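Visitor: need a 3D model of the sequence below.
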Amino acid sequence: MLGGEVSAQLAAHGADIVRTGRADLDLTDPRAVASAVADGGPDVVVNCAAWTAVDLAESEEEAAHRVNGDGPRHLARACAATGGRLLHVSTDYVFGGTPADSGRPYAEDAEPGPRTAYGRTKLAGERAVLSALPETAAVVRTAWLYGRGEGGFVHTMARLAREPGRTVEVVDDQYGQPSWAPDVAGRLIALGTLPPERAHGVFHATGGGRTTWHALAREVFRLTGQDPDRVRAIGSSALRRAAVRPAWSVLGHERWAAAGLPAPRHWREALTEALAGPSPSTPLAPSTPSTAHSAQPKGC
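Guide: Just a heads-up that it's a prediction; the model follows:
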């Protein structure tokens, strides 16, 4: 979803890109990764690959770590050898997300404390990238991601909203920030066009504001012309899942100002645009001119 959006936006603006999916490149194979980066010689590598099966990771953490922890390490070392930059996508799950943390967003430099196997493997990937490329890599955390096409929470709610009389139950005790894939892709591209000294380290690319899954579902119903009261609230305890879901996944956006870019727009504004239909892909404009670059998004 995100890798395709990054590729589409770059292609629309004439960038020279190499798009490599899982069938083309095994991210867990260090020799294959090194060869691919050396042969392509990209100025910027965008890593959108991940093991995202959160519950399955609880029983297969070693396999998830090979993708989420070792894979980014291989990419970072390959970029270090060729002089390329790396933009690595990560997640809110690197934080504990407990109710005790609620009330203020996690800052970019907040101490991580994952409570799931998925979160631990993603944190390992973050640290590997920043260790190998401390001056040229950016870790971009996102959360509650949804895209233009089918699949994902927002699309599912929109589909259910169109079913006459259908009611749905959605948890109301998890807080976070819906993030539209075109907006996140624009953030990645903007960072890639900035000079490294302004675009390295950790950034949070989530929608502005905060909400719950229940309130998000109600807003989808409302925006599609349906009765939001058809969405009923339940607690997380009603859902039996292998991996605990964060009760608090609100991320801060302070570092964008330091990079010379505006903070992300409010999640409601993005959702309204997303449900209104297709729109042009327009990456954020950096505050300084830059040259076109090549990128290598990874699709998992």
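
Visitor: please count neighbours and contacts with C-alpha atoms only from this point.
Guide: Will do.

Visitor: check for me that residue 86 belongs to a strand.
Guide: Yes: according to DSSP: H, G, I helix; E, B strand; the rest coil, residue 86 belongs to a strand.

Visitor: pretty sure it contacts residue 46?
Guide: Yes: counting by Cα atoms under 8 Å, residue 46 is a contact partner of residue 86 at 6.0 Å.

Visitor: which one of the two has more residues nearby?
Guide: For residue 86 versus residue 46, neighbours defined as other Cα atoms under 10 Å are more numerous around residue 86 (30 against 26).

Visitor: I'd like the structure of this one too, to check against the first:
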Amino acid sequence: MILVFGKTGQVATELQRQGHVTALGRDAADLSDPQACAAVIADLKPSVVINAAAYTAVDKAEEEEALAQRINAASPGAMAGACAHLDIPFLHVSTDYVFDGTGQRAWIETDPVAPQNAYGRTKLAGEEAIRASGARHIILRTAWVFSAHGANFVKTMLRLSETRDALSVVEDQVGGPTPAADIAATLLTLADAMCDGATGGTYHYAGEPHTSWAGFARAIFEQAGRDVTVTGIPSAEYPTPATRPLNSRLDCAKLATDFGITPADWQGGLSRVLKELTSETK
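Guide: Below is the predicted model:
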């Protein structure tokens, strides 16, 4: 059995669509209660655990860092400890926010970490807890996740375009938009590999080619056939409570070398998401 923490999030939803998994929502596993999460693993004794749940409200985390710490660090650490006790693999989704977001080179797994906001700090603490647990694990860092489900940039842009024909979008933040469906497929492939004895470690998986949020918005409107003018602006003109990284590029070469998994084609993924959203409205 593949046990998934998370049920309604973007990646968790795709895991349920693509694989035979047992997904746990908040009613079955309270992510703010680390010992309860560990107890579920001990009770169900799955063959592999995937943690696709997290506290992801980046700005709100500035005010709720203690809660984000429990959900993003203490609970994954407890899950990994339970997996170590049962000698089963643990897979965990992390983020580019563990880096400081400077420069223009794509981040590799061994680059120094220096998160610039509360969300990034709690996600880094989760990574450290997992590594310290002794569990065989994979930490999969990703970025700019989108899908037809939940709240994400694609759905926000489409909603705004219903009433506006011009938008200002940040252009000095650059990264790789990543379809949740591709993250889920990658996690399922990695879960199989870990069950077959793969060593694991920390890996990056994100979309290519790299683009800015403004560039992503233009692609969304072009593919969706929406006549919206996008004006690129600097981050300074769109202040947020949490500092956003300017450089969210992730180098995915290690994942390709070790597992043959290549970076996500976000443009193709965007096309599939838009088709799904269109079919839902008919």
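
Visitor: show me where the stretch 1-150 of the second structure has its strands.
Guide: 2-5, 21-24, 48-51, 90-95, 137-142, 145-146 (DSSP state E, counting those that start in this stretch).

Visitor: what's the mean deviation for the helix ranked longest in the first structure versus the second structure?
Guide: In the first structure, taking DSSP state H as the definition, the longest helix is helix 117-132. When the second structure is superposed, helix 117-132 of the first structure averages 0.8 Å from its matched positions, counting by mean Cα distance after the TM-score superposition for the first structure.

Visitor: who's in contact with that helix?
Guide: 51-54, 57-58, 61, 64-65, 68-73, 76-77, 80, 86, 88, 90-95, 112, 114, 137-139, 201, 243 (Cα atoms under 8 Å, 6 or more residues apart in numbering).

Visitor: taking these one by one, which sit in helices?
Guide: Using DSSP H, those in helices are 54, 57, 61, 64, 65, 71, 72, 73, 76, 77, 80.

Visitor: contact partners for the third one?
Guide: Right, residue 61 of the first structure. Going by Cα under 8 Å, 6+ apart, residue 61 of the first structure touches 117, 118, 121.

Visitor: measure the closest residue to the first one other than its chain neighbours to residue 118 of the first structure for me?
Guide: To tie it back to what came earlier, the one meant is residue 117 of the first structure. In this structure, residue 117 of the first structure finds its nearest non-sequential neighbour in residue 58, 5.3 Å apart by Cα to Cα, 6 or more residues apart in numbering. Distance of residue 58 of the first structure to residue 118 of the first structure, computed by Cα to Cα, to the nearest Å: 7 Å.

Visitor: who's more crowded, these two?
Guide: Counted by other Cα under 10 Å, residue 58 of the first structure and residue 118 do not tie: residue 118 has more neighbours, with 29 against 16.

Visitor: any buried residues in the longest helix of the first structure, and which?
Guide: Neighbour counts over helix 117-132 of the first structure (16 or more other Cα atoms under 10 Å) mark 117-130, 132 as buried.

Visitor: quick one, that helix and strand 85-91 angle?
Guide: Between the axes of helix 117-132 of the first structure and strand 85-91, defined by axes from the mean of the first three to the mean of the last three Cα atoms, to 10 degrees, the angle is 160 degrees.

Visitor: now the angle from helix 117-132 of the first structure to strand 137-142?
Guide: Between helix 117-132 of the first structure and strand 137-142, the angle comes out at 160 degrees (the same axes, to 10 degrees).

Visitor: and the helices in the stretch 201-300 of the first structure?
Guide: Counting by DSSP state H, counting those that start in this stretch, the stretch 201-300 of the first structure has these helices, from start to end: 213-223, 255-258, 267-276.

Visitor: out of the ones you listed, which comes closest to residue 148 of the first structure?
Guide: helix 267-276 (6.7 Å; Cα to Cα).

Visitor: doesn't residue 241 make contact with residue 59 of the second structure?
Guide: Yes: contact criterion Cα under 8 Å: residue 59 of the second structure and residue 241 qualify, at 5.4 Å.

Visitor: show me which of the two is the more surrounded one.
Guide: A count of neighbours by other Cα under 10 Å puts residue 59 above the other of residue 59 of the second structure and residue 241, at 16 against 12.

Visitor: pull the contacting residues for that one.
Guide: 240, 241, 242 are the contacts of residue 59 of the second structure under Cα under 8 Å, 6+ apart.

Visitor: now the last one. Nearest residue, chain neighbours left out?
Guide: Read it as residue 242 of the second structure. residue 59 (5.0 Å).

Visitor: repeat that for residue 38 of the second structure.
Guide: Nearest to residue 38 of the second structure is residue 79, by Cα to Cα, 6+ apart, at 4.9 Å.

Visitor: what's the counterpart of the one you found in the first structure?
Guide: If you follow residue 79 of the second structure across to the first structure using TM-score structural alignment, you land on residue 75.

Visitor: got it, and residue 44 of the second structure?
Guide: Residue 44 of the second structure maps onto residue 40 in the first structure, by TM-score structural alignment.

Visitor: ok, and the closest non-adjacent residue to its match?
Guide: Per Cα to Cα, 6+ apart, closest to residue 40 of the first structure is residue 18, 7.6 Å.

Visitor: residue in the second structure paired with that neighbour?
Guide: Using TM-score structural alignment, residue 18 of the first structure sits opposite residue 22 in the second structure.

Visitor: who's in contact with the spatially most central residue of the second structure?
Guide: With distances taken as Cα atoms, centre = their mean, the second structure has residue 142 as the residue nearest its mean C-alpha position (4.9 Å). Contact analysis of residue 142 of the second structure by Cα under 8 Å, 6+ apart lists 93, 94, 95, 96, 178, 204, 205, 206, 250.

Visitor: now, of those residues, which are buried?
Guide: Buried by 16+ other Cα under 10 Å: 93, 94, 95, 96, 178, 204, 205, 206, 250, out of these.

Visitor: what do we get in the first structure for the residue nearest to residue 242 of the second structure?
Guide: In the first structure, residue 59 of the second structure lands on residue 55 (TM-score structural alignment).

Visitor: any idea how far that match is from residue 193 of the first structure?
Guide: Counting by Cα to Cα - residue 55 of the first structure and residue 193 of the first structure are separated by 36 Å.

Visitor: same question, residue 226 of the first structure
Guide: Noted for residue 226 of the first structure: a distance of 41 Å to residue 193 of the first structure, by Cα to Cα.
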